[in-house]
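Student: what's the 3D shape of this:
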Amino acid sequence: MTIFTDDVVAAVTGHMNGDHTDDNLLIARAFGYPGVTESRMVGVTGDGGVWVVTDAEGDHELTVAWPGGEISERPQIRRQVVELYKVACDKLGISARDEHAPEPTGGDDAGTPHAAAHPHSGNPHGGNPHGGNPHGGGRHAGATDAEGEQPFSSVIRESSWSDHSDSEGATFMEDIMRGIGTKQDYIDLVVQHYFMYEALEAAATQLVADPAFAGFHPTALVRMPALEADLEYLIGSDWREQIAPVPATAAYAARIREIAEEGWAAGIVAHHYTRYLGDLSGGQMIAKRVAKQHELDAAGIEFYDFSALGAIADFKSGYRAELDALGARLDDAERGRMLDEVRTAYGFNTAVFVDLGKAKAAA
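Tutor: Model (predicted):
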């Protein structure tokens, strides 16, 4: 049986838990847990995928074999996940989404399958220094709009299937999700969020000031007050004197500030999308898991409370419509540059988990 490296597992599970939470639930329903209330992908092997599933009876580990049999290469993972999704839909008697149409052979790579190779400016730092895919963003096969093009929101989602740099220690986040991380692990994560969002929400003020981007960042989305409240509860009134960013977080925040100083609105959106849509998807599972394990109520997990937004599904649909509108305004070069920045953001997030893992091991 092939054992994929930690960085590959972190990339695949991060994508599934951030952008395909509904698909995780659907797979769990189709393969033995019809009453599932929560499903999170936690592992990938050559034989199949592994999920932690929650229903009325508690937590269960679910392993589902790949429909095409054993695999040994990273590019095969995405194809088998797509096929597994289709099998699940068939078992449940529902129609699969068009965006999961089979990809053509000879895709660009495992990170950006079936990406077209059109020229674009790319990352101004010469690719992703923290694990993003240096290849072109391109348009992807899959779901199309009325004019025959895939919506930009879908293109962005597909672009997160990117190659990541060596991620030894990236299991830090998976430990939290499996319920085996400590309370200190969670506190350390909240601390890093503080430094990320301090930079991101300062940058987001530029979006609010521009009518073309204002829809991305309503007031109810702002996280800094909640983070400050969580840190005071978790650490104490002197929390500001006790916290510091890990190197990857400092670099991440510096990159966001650099983009803001440049005034590159699409670049700000790339980081905005990566963080906030993750908080609204997989982040909700983090909150449930941490609250249950460490007996937290509202205090300590306020960061994940988006009730002021209304229905999260409705907000996410509106957000993706904003992304589609943005994509229509950008030329191919700028679209490609933004997709590279999305991959850069994913790379930074993985690097933060790596650093947290290293810091924990050294403690």
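Student: Please make it C-alpha for all contacts and neighbour counts, starting now.
Tutor: Noted.
Student: what's near enough to touch residue 196?
Tutor: By CA atoms under 8 Å, 6 or more residues apart in numbering, the residues touching residue 196 are 249, 252, 253.
Student: quick one: which of those residues is most hemmed in?
Tutor: Tallying neighbours with other CA atoms under 10 Å puts residue 252 at the head of the contacts of residue 196, with 26 neighbours.
Student: Here is a second sequence; please produce its structure as well for comparison:
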Amino acid sequence: MNGVSYPIFHYDVMVNEFEASVISAVVEHMNGDHPEDNLLIARAFGRPEATASVMVGLDGAGGRWLVTDASGESELTVAWPGGPISERAEIRREVVVLYKSACEKLGVTPREEHAPEQTTAAPHGGGHTHGAGHPHGAGHPHGGGHAHAATTPDDDGSFAQAIREATWGDHSGSEGSTYMEDIMRGRSGIEEYTALVAQHYFVYEALEAASEKLAADPDFAAFHPAALVRLPALVEDLEFLIGADWRDKIQAVPATRAYADRITELGEEPWLPGLVAQHYTRYLGDLSGGQMIAKLVAKQHGFDRAGIAFYDFTELGPIPAFKQTYREALNQMGERLSDEERARVIAEVRAAYRFNTETFIDMDRARAATV
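Tutor: Alright, predicted model coming up:
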């Protein structure tokens, strides 16, 4: 890969490194909620012919995107317009300014929530932008074509939005765990990645068994099409990573066992909204930030499909379209719930994030015990 930097400004200062959890949260948000913005930024700041762009990282100096154009894939670095930053709250501000700068460079009208008053700029050269909605996490990079402009504000009052707003801080706390940070930065070996796949297996074994119990419920159908099922892909990955006897060689850490037990409990109750809360947190996260993990792991270990089949959602069709359908189903479910039930669902989403964080902590402990 030929990495090329395209800074707006240059700063000869020490660069602040954010925690991996913060980076992951921002990257997931940009790739899942604003894939078209990524493409605009790439086209405006060094890749005018870009057909796809996915955010892959950031630090105090700027953001990084993996961009695809006629020459292939390469990394693009763009400095923050306001200079180096050190606080998480500053990231959103700089990303918004970067987006608006890209719109100005390309002659595109910013989305309504970011547009200057009385903006009348016309789309540039037949290309225009549209804003993505707000599912959890990040999605697949927008591939090909021009980005399309939006007129819908970020806060639309929907149940999906209420969940995202209420749980924003929950999926960014690492509690001192560096497990995912090490994987994302290529500091882990194949053993650590394999252990992660194993924990996924135990969680999805419980989640898909619980989902099967509710498969006949029409209110659950939109959330769980057959192409979303992950267990066969996880088996494929574990057979590749460990061998035919993989089942005898993996074990769940305590937090993963508690995680799976909670999901099983929701299926046995059964409490459909609660299961949807767990379902939403897992699947949409893997449709989102999981795509970045797959790219990084594939590059580090030379994987094609085997080893990262879990993250391959090709049979699902266009990921943005599915996520929009999922959000609509989530909003429809929210309309049927009382305020108390909606609060319970949000609490269950938060519980899912805690299980996830505690799993990484346990995996760190298990890793330390083997050193």
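Student: what TM-score comes out when they're superposed?
Tutor: Superposed pair, TM-score by TM-score structural alignment, normalised by the length of structure 1: 0.74. Supporting alignment: 317 aligned residues with a CA RMSD of 3.1 Å.
Student: now structure 2: which of the contacts of residue 196 of structure 1 match?
Tutor: Under the criterion both residues aligned by TM-score structural alignment, their matches' CA atoms under 8 Å, the contacts of residue 196 of structure 1 that remain in contact after alignment to structure 2 are 249, 252, 253.
Student: For the stretch 201-350 of structure 1, just list every one of the helices.
Tutor: Under the criterion DSSP state H, counting those that start in this stretch, the stretch 201-350 of structure 1 carries helices at the ranges 224-234, 239-242, 247-262, 265-280, 282-294, 312-329, 332-362.
Student: Could you dump those helices into CSV and include distance to residue 12 of structure 1?
Tutor: Formatted as CSV, the helices of the stretch 201-350 of structure 1 follow (distance: least, CA to CA, whole Å):
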stretch, distance to residue 12 of structure 1
helix 224-234, 28
helix 239-242, 34
helix 247-262, 20
helix 265-280, 14
helix 282-294, 13
helix 312-329, 21
helix 332-362, 12
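Student: how about these, which one is nearest residue 54 of structure 1?
Tutor: Taking CA to CA as the criterion, helix 282-294 is the member of these that comes nearest to residue 54 of structure 1, at 10.3 Å.
Student: Give the other helices and strands that that closest one contacts.
Tutor: helix 6-19, helix 171-178 (3 or more CA pairs under 8 Å, 6 or more residues apart in numbering; DSSP states H and E).
Student: where do the helices sit along the stretch 1-150 of structure 1?
Tutor: 6-19, 21-30, 74-92.
Student: ok so, going back, would TSV of the contacts of residue 196 of structure 1 with distance to residue 298 of structure 1 be doable?
Tutor: Below are the contacts of residue 196 of structure 1 laid out as TSV (distance: CA to CA, whole Å):
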residue	distance to residue 298 of structure 1
249	26
252	28
253	27
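Student: Out of the residues you listed, which comes closest to residue 149 of structure 1?
Tutor: Distances from residue 149 of structure 1 to the contacts of residue 196 of structure 1, taken by CA to CA, are shortest for residue 252, at 32.3 Å.
Student: So for the closest one, what's the nearest residue that isn't a sequence neighbour?
Tutor: residue 348 (5.9 Å; CA to CA, 6 or more residues apart in numbering).
Student: Can you report how many residues lie near the residue nearest to residue 39 of structure 2 when sequence neighbours are not counted?
Tutor: Spatial nearest neighbour of residue 39 of structure 2, chain neighbours left out: residue 53 (5.0 Å); criterion: CA to CA, 6+ apart. Here the count is done by other CA under 10 Å, and residue 53 of structure 2 has 32 residues near it.
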